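> Structure for this input, please:
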Amino acid sequence: MALETDLHPNALRRAFGRFPSGIAALCAEIDGAPQGIVASSFTVGVSMDPPLVMFAVQNTSRTWPVLRRAVRLGVSVLGAGHDGVCRQIASRDGDRFTGLNVAESGTGALFLEEAALWLECSVEGEVPAGDHAVVLLRVHGYSTHEDAHEPLVFHGSKFRNLSVPEFAL
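This next block holds a predicted model:
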């Protein structure tokens, strides 16, 4: 067996893209304006006691230094049909929240409507990890939405939807 040894970022991005991941939007109101980023590196269940989740953010992010100042962050786990929302929040230009339906928690955390899961979190810590930082978030509250769309999945550098086949009896 021969392993690929091309560790150039573009080659690694293609290789890592073979692992499907969910997408989460992390949003809050900062100085009266909505701020947000999206993460395909979001992981739930890092710890149950204390309740922790995590994600990774690029060191070059211009939004994370602003967003990390929030007392509470709203994490919205995105579903099918949110691919446009994901692109809009990830955009470097324009108003990232124009036309989006958001809910506010009273603590500044912002949540996207029709998400499968909302988590209200605070930053527990950050760990340097090469060209990223791994951010641990403490969960303070949550809301599940059983009627939400199926999950939005990022795989092979594309948004994909899970579908459940219908079986005829």
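> From now on I want contacts and neighbour counts done on CA atoms only, so please keep to that.
Fine.
> show me what contacts the residue nearest the centre of the chain?
Centrality entry for the chain: nearest residue to the mean C-alpha point is residue 24, 2.2 Å, by C-alpha atoms, centre = their mean. Taking C-alpha atoms under 8 Å, 6 or more residues apart in numbering as the criterion, residue 24 is in contact with 38, 39, 40, 42, 75, 76, 77, 78.
> What is the neighbour count of the third one?
Here the number of neighbours of residue 40 (other C-alpha atoms under 10 Å) works out to 17.
> cool, and the fourth one?
When counting by other C-alpha under 10 Å, one arrives at 21 neighbours for residue 42.
> what's the answer for the fifth one, then?
The burial count assigned to residue 75 is 29, neighbours taken as other C-alpha under 10 Å.
> That one reaches residue 37, doesn't it?
No - the criterion here is C-alpha atoms under 8 Å, and residue 75 misses it with residue 37 at 9.8 Å.
> Can you check which residues contact both of those two?
Common contacts of residue 75 and residue 37 (C-alpha under 8 Å, 6+ apart): 25, 26, 27.
> Can you flag which of the residues you listed belong to strands?
Counting by DSSP state E, the shared contacts of residue 75 and residue 37 place 25, 26, 27 in strands.
> this one next, for a side-by-side:
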Amino acid sequence: MLSSVTIDPSLFRRTLSHFCTGIVVIAGYDRGGPVGFTAQSLVSLSLDPPLIGFSPSKTSETWSRLRNAKRFCVSILSDDQHDVCRTFSRRADDRFTNVGWSNCASGLPVLDGALAYISCTLEAEHDTGDHFFVVGCVDELEVLRSENEPLLFFRGEIRPGLRANHQG
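Below is the predicted model of the structure:
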């Protein structure tokens, strides 16, 4: 049951911005071509069966295109992928044009330079206010660059990895 308490949206956003999240690109194919978008809501849900979740906006045109494919791949961005993050954050059909990528074994797009990828089949989608909550069943995954740090989102900004934030 949803709460009847009214929370100011700007206070909600500002408060939750103090929780650091990683940045990923969710990608797949639509009508034969690759499509993808950034997300910062990736969460591990279950080890057995292996499940992940994320929350695309209901206004996301890209998610509406990927939903029909029933399969998607999550590329976990590295701290040297600021430009990739910006590219996939904007509304455009040509996001893959100037970004290196290849297909993983399950045939889905993985971005070059990603720390890791997680290939999934759509398991469920739930209506959660102005977003959906998507559950993916993991089909394949691999760590690609364990020596790098993640690209982070904190206080409304894209930030370098953990080591860069704690040097001194």
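> From the shared contacts of residue 75 and residue 37 of the first structure, pick the one nearest residue 157 of the first structure.
residue 25 (17.3 Å; C-alpha to C-alpha).
> What is the neighbour count of the spatially closest residue to the closest one that is not a sequence neighbour?
Spatial nearest neighbour of residue 25 of the first structure, excluding adjacent residues (C-alpha to C-alpha, 6 or more residues apart in numbering): residue 38 at 4.3 Å. Residue 38 of the first structure: 24 surrounding residues under other C-alpha under 10 Å.
> Check the one 3 residues further on too.
Using other C-alpha under 10 Å, residue 41 of the first structure has 15 other residues around it.
> In terms of distance to residue 18 of the first structure, which of the ones in strands among the shared contacts of residue 75 and residue 37 of the first structure ranks first?
Set against residue 18 of the first structure, the nearest of those by C-alpha to C-alpha is residue 25 (21.5 Å).
> where's that closest one relative to residue 12 of the first structure, distance?
Distance, residue 25 of the first structure to residue 12 of the first structure, using C-alpha to C-alpha, to the nearest Å: 24 Å.
> Of those two, which one has the most company?
Taking other C-alpha under 10 Å, residue 25 of the first structure and residue 12 do not tie; residue 25 has more neighbours (25 against 13).
> And the strands in the first structure?
For the first structure, the strands defined by DSSP E occupy 21-22, 24-30, 33-39, 43-48, 51-58, 73-77, 102-104, 110-112, 117-129, 132-144, 152-155, 158-161.
> Next, format these as a markdown table and append distance to residue 66 of the first structure.
Formatted as a markdown table, the strands of the first structure follow (distance: least, C-alpha to C-alpha, whole Å):
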| stretch | distance to residue 66 of the first structure |
| --- | --- |
| strand 21-22 | 24 |
| strand 24-30 | 7 |
| strand 33-39 | 8 |
| strand 43-48 | 22 |
| strand 51-58 | 13 |
| strand 73-77 | 12 |
| strand 102-104 | 18 |
| strand 110-112 | 14 |
| strand 117-129 | 13 |
| strand 132-144 | 14 |
| strand 152-155 | 26 |
| strand 158-161 | 27 |
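> Deepest-packed of these, please.
Of all the strands of the first structure, strand 73-77 has the most neighbours on average by mean count of other C-alpha atoms under 10 Å, namely a mean of 28.
> Average offset of that strand relative to the second structure?
For strand 73-77 of the first structure, the mean deviation from the second structure after alignment is 0.8 Å (mean C-alpha distance after the TM-score superposition for the first structure).
> picking up where we left off before, looking at the contacts of residue 24 of the first structure, which one is closest to residue 108 of the first structure?
When these are ranked by distance to residue 108 of the first structure (C-alpha to C-alpha), residue 75 comes first, at 11.9 Å.
> Tell me who's in contact with the closest residue to that closest one other than its chain neighbours.
Leaving aside its chain neighbours, residue 75 of the first structure sits nearest to residue 26 (4.5 Å; criterion: C-alpha to C-alpha, 6+ apart). By C-alpha under 8 Å, 6+ apart, residue 26 of the first structure lies in contact with 36, 37, 38, 39, 73, 74, 75, 76, 110.
> do that again at 6 Å, thanks
For residue 26 of the first structure, the contact set (C-alpha atoms under 6 Å, 6 or more residues apart in numbering) comprises 36, 37, 74, 75.
> for residue 119 of the second structure, same thing?
With C-alpha under 6 Å, 6+ apart as the criterion, the residues that contact residue 119 of the second structure are 73, 138, 139, 140, 141.
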